[in-house]
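**Student:** show me the folded form of this:
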Amino acid sequence: MSDQELFYLLALLKVDGVGDIMAKKLLTHCGNAESVFKAKLNQIAAIDGVGSSLLKKIHDKSIFEKANEELEFIKSNNINVSFFQDENYPDRLKHCIDSPVLIFSSGNINLKNRKLISIVGTRQITSYGSEFCKKLIEDLVPLDPVIVSGFAYGVDIAAHQFAVENNLQTIGVLAHGLNQIYPKMHKKYVAKMEENGGFMTEFWSTSSPDKENFVRRNRIVAGMTEATIVIESADKGGSLITANLANDYNRDVFAVPGRVTDKYSQGCNNLIKTQKANVLTSAADLIYILNWDVESKSKAVQKQLFVELEPEEQKVYDFLLKNGKEILDFIALQCDFPIYKISGILLNMELKGVIRPLPGKLFEAI
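**Tutor:** Predicted coordinates:
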């Protein structure tokens, strides 16, 4: 968009009382942001929700000064700006009624034809949560998903780090402007993330990481992704808010179960118990429920007459060839592999085109 279009959009969003929903109403009614400011008062007054107080604020000249300052910041720092009707705006987020009118981003973000999942959880991640998160992301590498999170302590930063280690694109959604990093100790991760991914926010350079901003941030995390995964959570926490928002947006939610006595599994267990989340025990669960097309990825590998299998894969293949269709848990038991490991083995075998998944967590040799 042109600098002039962006200037008027920024000015509109700076009007006190104009949030994302009202801004969209005004834009739809008037055609563009500049026309909102040039429209006659009776035109604006005809819009549902517009009162005399808002009409006065729309003509407050100080908003143009603030808009110009932010525009200068955007230009001088090479910030990317996505309007909610633009092609480069996160596709799923477009369908959320309260999605931001503008999103500011930095780095090398490419969302075109990509699978997006968000991974969230407690800031007090345990070794159990960290190991599961690491394994999950490693097993998803063949599908090349974009890993989205909130760049906070605990599960968030673990998900970003594991994504970077596996050369997956990862996006940190921030609760403040792009002129700062919070928490400050996470600055060391910025460069690596911006190499393959980056950061997004709806907040201006004048915004601080205030408490209420984190809830607003969570709706972007939930809305822009196909599914939200809660790795660990106490019975209360921001990740549960994200999970509830994802449900409201009709997105799939997954939660990693844990022992009933573990503090940071209580939130996940409750999500599962109240049927607000699917049980997630491995990458295979996610792939099956989301109906991700593993088979199409396999076509690139094309099953050869002699496919090279690792010894563990050969053991599983021989078992399935002999016994026919079998459930994941039984394969693990009979082949003497732990559940977390068999999931990765089966996924790799799917990608090699030697087995296929069936409904009910069944697998069979091809």
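
**Student:** from here on, contacts and neighbour counts on C-alpha atoms
**Tutor:** Fine.

**Student:** quickly note the distance from Leu271 to Ser239.
**Tutor:** 11 Å (Cα to Cα, to the nearest Å).

**Student:** the two: who's more crowded?
**Tutor:** Using other Cα atoms under 10 Å as the criterion, Leu271 and Ser239 rank with Ser239 on top: 29 against 24.

**Student:** secondary structure element holding the more buried one?
**Tutor:** Using DSSP states H and E, Ser239 maps to helix 238-248.

**Student:** does anything pack onto that helix? Which helices or strands?
**Tutor:** In terms of contacts (3 or more Cα pairs under 8 Å, 6 or more residues apart in numbering; DSSP states H and E), helix 238-248 is packed against helix 211-223, strand 227-230, strand 252-255.

**Student:** could the ones you listed be laid out in JSON lines, adding distance to Ala39 and mean neighbour count?
**Tutor:** JSON lines is the format used below for these (distance: least, Cα to Cα, whole Å; neighbours: other Cα atoms under 10 Å):
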{"stretch": "helix 211-223", "distance to Ala39": "30", "mean neighbour count": "21"}
{"stretch": "strand 227-230", "distance to Ala39": "41", "mean neighbour count": "28"}
{"stretch": "strand 252-255", "distance to Ala39": "42", "mean neighbour count": "26"}
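
**Student:** you'd agree Asn113 is in a helix?
**Tutor:** No. The assignment for Asn113 (DSSP: H, G, I helix; E, B strand; the rest coil) gives coil, which keeps it out of a helix.

**Student:** please provide the structure for the following sequence as well, for comparison with the first:
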Amino acid sequence: MNEQDLIYTLALQHVPNIGDIIAKRLINHCGSAEAVLKENPLNLLKIDGIGNVTIKHLQEPVHLIEAEKELLFIKDNNIKPLYFEADNYPNKLKHCIDGPILLFQSGNVNLDNRPLISIVGTRKITTNGIAFCENLVETLAVYNPVIISGFAYGTDITAHKAAIKNNLQTIGCLAHGLNTIYPKVHKKHIADVENNGGFLTDFWSSAKFDRNNFLKRNRVIAGLSEATIIIESAEKGGSLVTADIANSYNRDVFAVPGRTTDSQSVGCNNLIKQQKAHLLSTPLDVPYILNWQLEEKEKPSIQKQLFVELEADEETIFNYLQENNKEQLDNIAINCNLPVFKVSSLLLNMELKGVVRPLPGKLFEIV
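**Tutor:** You can find the predicted model right below:
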């Protein structure tokens, strides 16, 4: 969009009582943000759902003044604005009724032809949660997904760091403007994130820091993704809000189950119990349920290679499958005396080596 269109869109975004849903309705009716701000307010009252409270402040000069200030910040800091009707606006977010009319982007984000998943959870993540999250990202790396999270403590930063470690793109969705970072301790990760993706926000640089911004930010996390994964959550928490929003967008939600006595698993267990999330027991559940396909260059050879080198644990699984033909992942883990998360990773490696292949129902067999 050109500079004039951007200024008027910023000005419309600045008007009190006009959120993204109403702003889109006004733009669709008038043709552009500029046309909205120049339209006779009496004509706007004819639009369904538009009342006097909505348009009360519409034509106040302060909105264009503040918009010009924000435009200077955008230009001075090499920020890329994304308009909701433009081609560069995230495609999945276009289908969300309350998606931002404007997003602000920093870094090197490329969402083209890549699976997008959000990974969220408690800020007080346990060591088990960290291990599962890291293994999840490592296992899914072969599918080249973009990992989206909120750049907060705990689960969020664990997911971002795991993505960077596995050379995956990652996006931090912020609850404030791009002129600051919260928490400050995460400033050391900014360069790595921007080199491997970037940051997105719909908040201005002048936005006040408010805890409610985090709840508003969660709709962007959920809307960007085809699926949201909850690693751990207490009975109440922001990640459960993200799960509810993802469900309202008809997106898939996954939750990692835990023991009923673990406080940080209550939220996940409730999501599964209420049928608001798929039970995620192994990373391979994600590509299986989402029907991800490996690119041709990543697919294992159909013909089994001779003299394939197997690790000790892989050989244990291979020998077990030789004796038992087809077997479910959980049974393989139990009978080979290995953790489920490790078996899922080993099976994926063996699949890439052309030794085993997955079947419906989490079954595996030797090729």
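
**Student:** before we move on, back to that, Lys56 of the first structure is nearest to which of the helices and strands packed on helix 238-248 of the first structure?
**Tutor:** Set against Lys56 of the first structure and scored by Cα to Cα, those come closest in helix 211-223, at 26.6 Å.

**Student:** mind putting the helices and strands packed on helix 238-248 of the first structure into JSON lines with distance to Arg92 of the first structure?
**Tutor:** Putting those into JSON lines (distance: least, Cα to Cα, whole Å) gives the following:
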{"stretch": "helix 211-223", "distance to Arg92 of the first structure": "6"}
{"stretch": "strand 227-230", "distance to Arg92 of the first structure": "11"}
{"stretch": "strand 252-255", "distance to Arg92 of the first structure": "13"}
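
**Student:** for Leu27 of the first structure, see how far away Ala39 of the first structure is.
**Tutor:** Distance from Ala39 of the first structure to Leu27 of the first structure, by Cα to Cα: 11 Å.

**Student:** these two: who's more crowded?
**Tutor:** Neighbours were counted for Ala39 of the first structure and for Leu27 using other Cα under 10 Å; Leu27 has more, 16 against 11.

**Student:** quick check: closest non-adjacent residue to the more buried one.
**Tutor:** Ranked by Cα to Cα, 6 or more residues apart in numbering and with sequence neighbours excluded, the top spatial neighbour of Leu27 of the first structure is Ala33, at 5.9 Å.

**Student:** give the contact list for that neighbour.
**Tutor:** Applying Cα atoms under 8 Å, 6 or more residues apart in numbering, we find Ala33 of the first structure in contact with 5, 8-9, 12, 26-27.

**Student:** from Ser52 of the first structure, how far out is it?
**Tutor:** Counting by Cα to Cα - Ala33 of the first structure and Ser52 of the first structure are separated by 19 Å.

**Student:** isn't Ser139 of the first structure up against Ile287?
**Tutor:** Actually, residue 139 of the first structure is Asp rather than Ser. No. Using Cα atoms under 8 Å, Asp139 of the first structure makes no contact with Ile287, being 10.4 Å away.

**Student:** these two: which has the busier surroundings?
**Tutor:** Legend: neighbour count by other Cα under 10 Å for Asp139 of the first structure and Ile287, higher for Asp139 (21 against 16).

**Student:** trace that one over to the second structure, please.
**Tutor:** Alignment note (TM-score structural alignment): Asp139 of the first structure maps to Thr139 of the second structure.

**Student:** where's its match, which helix or strand?
**Tutor:** Secondary structure assignment for Thr139 of the second structure, by DSSP H and E: helix 127-140.

**Student:** superposed on the first structure, what's the mean shift for that helix?
**Tutor:** Mean deviation of helix 127-140 of the second structure relative to the first structure after superposition (mean Cα distance after the TM-score superposition for the first structure): 1.0 Å.

**Student:** packing partners of that helix?
**Tutor:** helix 155-165, helix 340-352.

**Student:** in the first structure, which spans are strands?
**Tutor:** Applying DSSP state E to the first structure gives strands spanning 80-83, 102-107, 116-120, 146-149, 170-173, 197-201, 227-230, 252-255, 278-279, 326-327, 355-358, 362-365.

**Student:** including distance to Trp292 of the first structure, could these go into JSON lines?
**Tutor:** Below are the strands of the first structure laid out as JSON lines (distance: least, Cα to Cα, whole Å):
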{"stretch": "strand 80-83", "distance to Trp292 of the first structure": "27"}
{"stretch": "strand 102-107", "distance to Trp292 of the first structure": "27"}
{"stretch": "strand 116-120", "distance to Trp292 of the first structure": "11"}
{"stretch": "strand 146-149", "distance to Trp292 of the first structure": "14"}
{"stretch": "strand 170-173", "distance to Trp292 of the first structure": "19"}
{"stretch": "strand 197-201", "distance to Trp292 of the first structure": "22"}
{"stretch": "strand 227-230", "distance to Trp292 of the first structure": "12"}
{"stretch": "strand 252-255", "distance to Trp292 of the first structure": "13"}
{"stretch": "strand 278-279", "distance to Trp292 of the first structure": "16"}
{"stretch": "strand 326-327", "distance to Trp292 of the first structure": "19"}
{"stretch": "strand 355-358", "distance to Trp292 of the first structure": "11"}
{"stretch": "strand 362-365", "distance to Trp292 of the first structure": "16"}
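
**Student:** mark which of the contacts of Ala33 of the first structure are buried, thanks.
**Tutor:** Among the contacts of Ala33 of the first structure, the ones that count as buried by 16 or more other Cα atoms under 10 Å are 8-9, 12, 26-27.

**Student:** distance to Lys187 of the first structure for those residues - can I get that in a markdown table?
**Tutor:** A markdown table is the format used below for these (distance: Cα to Cα, whole Å):
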| residue | distance to Lys187 of the first structure |
| --- | --- |
| Tyr8 | 32 |
| Leu9 | 30 |
| Leu12 | 32 |
| Leu26 | 38 |
| Leu27 | 37 |
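
**Student:** now for these: which two are most distant?
**Tutor:** The distance between the two most remote of these (Cα to Cα) is 12.4 Å, for Tyr8 and Leu26.

**Student:** sorry, back to before: average gap between the helix holding Ser239 of the first structure and the second structure?
**Tutor:** Taken over the aligned residues, the distance from helix 238-248 of the first structure to the second structure averages 0.9 Å (mean Cα distance after the TM-score superposition for the first structure).

**Student:** contacts only, for the residue nearest to Asp252 of the first structure when sequence neighbours are not counted.
**Tutor:** Spatially, and ignoring its direct neighbours in sequence, Asp252 of the first structure is nearest to Ala227 (4.6 Å; Cα to Cα, 6+ apart). Going by Cα under 8 Å, 6+ apart, Ala227 of the first structure touches 116-118, 246, 251-254.
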